[in-house]
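[1] Sequence isn't available, so here's the structure alone:
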């Protein structure tokens, strides 16, 4: 018997679900099942009564729960007591994030996390979406934030924010007239110079997908530049170099100030998912688990 088994048991008991317990503890459902099976074998009792709709505790399970809950509570008290020291309580969480979450979504999380756990430290690695996933797979980072889901083994993605893309243009008479006359039609972009985000960018991949849904063949676009820094892209658009497709979140200030215009993409859905990602093959540190819980709290994600 060990703490991980008891922790799994308590989560299943309180949530009434093996899958919910797996999400809460950042483990796979088979791992939760294995923990419960090991407990039942060691104690020679049946802890849960299972049917197709729900999981409920047996009489032995209810008795064990009283003890297990006390042990888990005591474990937390020990952690809080001995992680509060000036040096011993400091842990480094390495976070890899693509541009949009790094610049516009993470700051809100970092502020709240720092208020709740001032002894914790974090390191932010800003890169493109594909490299974020690579760093998670290679265990370079503990937690990642990306706008792209890549089918990599061991990665678990948790969508937490919907990011809408828009076509941005200079705020000139030409584009103001287009905004009035071409509602729901963006065929005109075929004649424009296009500035795109770099290859590997989640924004670029999503832009290509949404433009295709709107009937725009992206191979036929007049792409004149691929730029990594979105601030450079926005400045280039403002100065008339071309138009671009960027996150609505990233362009809101410039559009509100009247420096640029934003056109919605027809037939686009509610936006792309920005995802939190971590490697299921590695045990998350308590600090990383806490960070994920704060993300869920800030962006109101169901546990």
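    Happy to help now that I have it. All values derive from a computational prediction rather than experimental measurement. Residues are numbered from 1 along each chain as shown.
[2] contacts and neighbour counts: CA atoms only from here.
    Will do.
[3] tally of neighbours for residue 226?
    Other residues lying near residue 226 total 14 when counted by other C-alpha atoms under 10 Å.
[4] Helix, strand, or coil at it?
    Recorded secondary structure, residue 226: strand (DSSP: H, G, I helix; E, B strand; the rest coil).
[5] quick one: it and residue 203 touch, right?
    No: contact criterion C-alpha atoms under 8 Å: residue 226 and residue 203 do not qualify, at 12.0 Å.
[6] Could you name every residue contacting both of these two?
    residue 197 (C-alpha atoms under 8 Å, 6 or more residues apart in numbering).
[7] Strands along this structure, start to end?
    48-50, 55-57, 92-97, 121-126, 143-146, 155-163, 165-170, 193-197, 222-227, 243-247, 260-264, 272-279 (DSSP state E).
[8] which one of those strands lies closest to residue 10?
    Residue 10 lies closest to strand 55-57 among the strands of the chain, at 10.5 Å (C-alpha to C-alpha).
[9] List the residues that contact residue 186.
    265, 266.
[10] Quick check: end-to-end length of stretch 206-219?
    15 Å (C-alpha to C-alpha, to the nearest Å).
[11] meant to ask about stretch 8-23, not that
    One end of stretch 8-23 to the other measures 11 Å (C-alpha to C-alpha).
[12] Flag every buried residue along stretch 31-46.
    For stretch 31-46, the neighbour count (16 or more other C-alpha atoms under 10 Å) marks 32, 33, 35, 36, 37, 39, 40, 46 as buried.
[13] Tell me how far the closest residue to the second one other than its chain neighbours lies from residue 9.
    With C-alpha to C-alpha, 6 or more residues apart in numbering as the measure, residue 18 is the residue that lies nearest to residue 33, at 7.1 Å, once sequence neighbours are left out. In this structure, residue 18 and residue 9 are separated by 9 Å, where distance is defined by C-alpha to C-alpha.
[14] So which of these two has more stuff around it?
    In this view residue 18 and residue 9 are compared by other C-alpha under 10 Å, and residue 9 has more residues nearby, 28 against 23.
[15] quick one: terminal-to-terminal distance for stretch 190-204?
    End-to-end for stretch 190-204, by C-alpha to C-alpha: 17 Å.
[16] again, but for stretch 122-137
    Stretch 122-137: ends 19 Å apart by C-alpha to C-alpha.
[17] now do stretch 114-133
    By C-alpha to C-alpha, one end of stretch 114-133 lies 25 Å from the other end.
[18] Tell me the gap between the longest helix belonging to the chain and the middle of its chain.
    Looking across the chain with DSSP state H, the single longest helix is helix 59-82. The chain centre lies 31 Å from the centre of helix 59-82; the measure is C-alpha atoms, centre = their mean, to the nearest Å.
[19] next, the one to line up against it:
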């Protein structure tokens, strides 16, 4: 019968390219590894490995099975972590400060699930720009920050969460909607809508164009707004291009209401970070961070 251990043994042998190394990593005997692989091949009715002068290699079937085995093992791990968190309910008050994109488009579904798993927990989410979130942490007004942009405060600890992408967008009624791509030089001549000073989105965009010798002063900025939703609403009534997170635009792009204009110089990536004060550790914060990482399939 196919089970987690059999998959794990196969995955180890396939990635290590050695029965003996897999046995060593799994703290079992080599005959035990061989037995599991033989049982798996018998169950599937097909050979997963073959020998050559370099050792063992995957067959075509083995390569396909490896792809699926990796996904299944990852889901096993996520399931066990989730069950562990659910069986160890946490309580108390958790106040999170998150920059706008994260607070509006990333956290709400996960907060609902975390609250359902921990019914005695009181949750508060503050929606601020990255700079303000860092200040709130240092004033001990929040337990955890989750921000976009570049780490810059030496008094705080930053831990990578997930990657995000900034994109150029325009509304279907705009004169720019016909564009498929543009260069930074083209963008300089276009009307832009950007986020406000202090936002992680603006900071990352500024850093990107700086790599090409440009500054915000070189851009034709119509207006700077305090949220992505404000940018979207503004663009519905203006011939302009906005710079926002792809997280905020998935539904509108699928509907054809907005489109992404590719940037010829390349894509603009950024990181989302967990932020807390150095030297601090709270079980409640750790539980939430683990829960959030599991939801986004981040290696814990």
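    Structure received. If you're wondering where the values come from, they're calculated on a predicted model, not measured in any experiment.
[20] how about the aligned partner of residue 260 of the first structure in the second structure, what does it touch?
    Alignment note (TM-score structural alignment): residue 260 of the first structure maps to residue 258 of the second structure. Contact analysis of residue 258 of the second structure by C-alpha under 8 Å, 6+ apart lists 169, 170, 171, 172, 249, 252.
[21] residues near the second one, how many?
    What that stands for is residue 170 of the second structure. Counted with other C-alpha under 10 Å, residue 170 of the second structure comes out at 29.
[22] So it sits against residue 235, correct?
    Yes: counting by C-alpha under 8 Å, residue 170 of the second structure does reach residue 235; the two are 6.6 Å apart.
[23] hey, what's in contact with both of the two?
    Counting by C-alpha under 8 Å, 6+ apart, the residues touching both residue 170 of the second structure and residue 235 are 241, 242.
[24] So for stretch 165-182 of the first structure, what gets flagged as buried?
    Neighbour-count burial for stretch 165-182 of the first structure flags 165, 166, 167, 168, 169, 170, 171, 175, 179 (criterion: 16+ other C-alpha under 10 Å).
[25] Report the contact partners of the fourth one.
    So the one you mean is residue 168 of the first structure. Contacts of residue 168 of the first structure (C-alpha under 8 Å, 6+ apart): 237, 243, 244, 245, 246, 260, 261, 262, 263.
[26] Tell me which of those residues you also see in the second structure.
    Among the contacts of residue 168 of the first structure, the contacts conserved in the second structure (both residues aligned by TM-score structural alignment, their matches' C-alpha atoms under 8 Å) are 243, 244, 245, 246, 260, 261, 262, 263.
[27] got those residues as a markdown table, with distance to residue 274 of the first structure columns?
    Converted to a markdown table, those look like this (distance: C-alpha to C-alpha, whole Å):
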| residue | distance to residue 274 of the first structure |
| --- | --- |
| 243 | 24 |
| 244 | 20 |
| 245 | 17 |
| 246 | 14 |
| 260 | 24 |
| 261 | 24 |
| 262 | 21 |
| 263 | 21 |
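[28] wait, which of those is closest to residue 290 of the first structure?
    After measuring these against residue 290 of the first structure - C-alpha to C-alpha - the closest member comes out as residue 246, at 31.4 Å.
[29] just checking, what residue in the second structure corresponds to the closest one?
    Here residue 246 of the first structure is matched to residue 244 in the second structure, going by TM-score structural alignment.
[30] Just to check, its match is in contact with residue 199?
    No: if you go by C-alpha under 8 Å, residue 244 of the second structure and residue 199 don't touch, sitting 11.2 Å apart.
[31] tell me, what residue is most central in the second structure?
    Nearest to the mean C-alpha position of the second structure, by C-alpha atoms, centre = their mean, lies residue 162 at 2.7 Å.
[32] From residue 182 of the second structure, how far off is the nearest residue to it once chain neighbours are set aside?
    In this structure, residue 162 of the second structure finds its nearest non-sequential neighbour in residue 272, 5.4 Å apart by C-alpha to C-alpha, 6+ apart. Applying C-alpha to C-alpha, the value for residue 272 of the second structure to residue 182 of the second structure is 26 Å.
[33] Tell me which of those two has more neighbours.
    Legend: neighbour count by other C-alpha under 10 Å for residue 272 of the second structure and residue 182, higher for residue 272 (22 against 14).
[34] check contacts around the more buried one.
    Contacts of residue 272 of the second structure by C-alpha under 8 Å, 6+ apart are 146, 147, 148, 149, 160, 161, 162, 163, 164.
[35] ok, these in the first structure, which still hold?
    Where the first structure agrees (both residues aligned by TM-score structural alignment, their matches' C-alpha under 8 Å), the contacts of residue 272 of the second structure reduce to 146, 147, 148, 149, 160, 161, 162, 163, 164.
[36] And the residue nearest to residue 162 of the second structure, what's its match in the first structure?
    Using TM-score structural alignment, residue 272 of the second structure lines up with residue 274 in the first structure.
[37] Any idea how many residues pack against the closest residue to residue 122 of the second structure other than its chain neighbours?
    Among residues not flanking residue 122 of the second structure along the chain, residue 93 sits closest, at 4.7 Å (C-alpha to C-alpha, 6+ apart). For residue 93 of the second structure, the neighbour count with other C-alpha under 10 Å is 14.
[38] With residue 106 of the first structure instead?
    Using other C-alpha under 10 Å, residue 106 of the first structure is surrounded by 16 other residues.
[39] just the one 10 residues further on next, same as before
    Look at residue 116 of the first structure: counted by other C-alpha under 10 Å, it has 12 neighbours.
[40] roughly how far apart are it and residue 303 of the first structure?
    Residue 116 of the first structure is 19 Å from residue 303 of the first structure, by C-alpha to C-alpha.
[41] next one: residue 76 of the first structure
    20 Å.
[42] From the chain's centroid, how far away is stretch 197-205 of the first structure?
    Put simply, stretch 197-205 of the first structure sits 17 Å off its chain's centre (C-alpha atoms, centre = their mean).
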